[in-house]
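>>> Structure for the following, please:
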Amino acid sequence: MTDQIARNEKQLGAILRRVRKQTGLTQGRLGDQIHLRQGTVSRLEAGEPAVQLRTLMEVLAALNLELVVRPRSQGSAADIEDLF
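Prediction:
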């Protein structure tokens, strides 16, 4: 999988949804794996900002993803939006 850039909650949610579907998991099944309700997974994928950092980290681990922090690229906002 190639690197994917998320600059806001909605973009991160879209990436998580895409990866979850690629792995063949439903929201409920993913939630069951890490003891979360399906609704919590749904809110995370929708980009709702009130999700706890611990929850995000558990979902990333369950999807075999990791968080990388780096300086922002200098592409325009429109360029980033085209990725989604």
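
>>> rest of the way, CA atoms for contacts and neighbours
Noted.

>>> what about the residue lying closest to Arg37 once chain neighbours are set aside, helix or strand, and which?
Residue nearest to Arg37 in three dimensions, not counting chain neighbours: Gly31, with 5.5 Å by C-alpha to C-alpha, 6 or more residues apart in numbering. Assigned by DSSP states H and E, Gly31 falls within helix 27-33.

>>> one more to line up against the first:
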Amino acid sequence: MDNIARTQKQLGSIVRRYRKHKGMSQGTLGSKSSLRQATISSIENGESDASLTTMMDILAALDLELVVRPRSKGSDTKIEDIF
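Sure thing, here's the model as predicted:
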């Protein structure tokens, strides 16, 4: 299933969801991506201005990839409002 993230908070929610789906703690994901647990927490809460390199390391640790495409014209509803 594809996930769309248009904000830092939405991307953090996706990271959290996949991390939990894989049964990882924040500390484990941090270790796999050479980051501190506090950094993972900050990203998952949408509170971090993480670099692209950091985000790519996290996505790789979760066995995910980044896909860039034109923005869809769908609803402006925030993903957090759906769940």
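
>>> on that earlier part again, pretty sure the residue nearest to Arg37 of the first structure sits against Ser42.
No - Gly31 of the first structure is beyond contact range of Ser42, at 9.6 Å (criterion: C-alpha atoms under 8 Å).

>>> Please list all residues in contact with the residue most central in space within the first structure.
With distances taken as C-alpha atoms, centre = their mean, the residue of the first structure nearest its centroid is Leu16 (3.0 Å). Leu16 of the first structure is in contact with 45, 60, counting by C-alpha atoms under 8 Å, 6 or more residues apart in numbering.

>>> more neighbours, Gly31 and Ser42 of the first structure?
Taking neighbours as other C-alpha atoms under 10 Å, Gly31 of the first structure and Ser42 compare with Gly31 leading, 20 against 16.

>>> From Leu56 of the first structure, how far off is that one?
12 Å (C-alpha to C-alpha, to the nearest Å).
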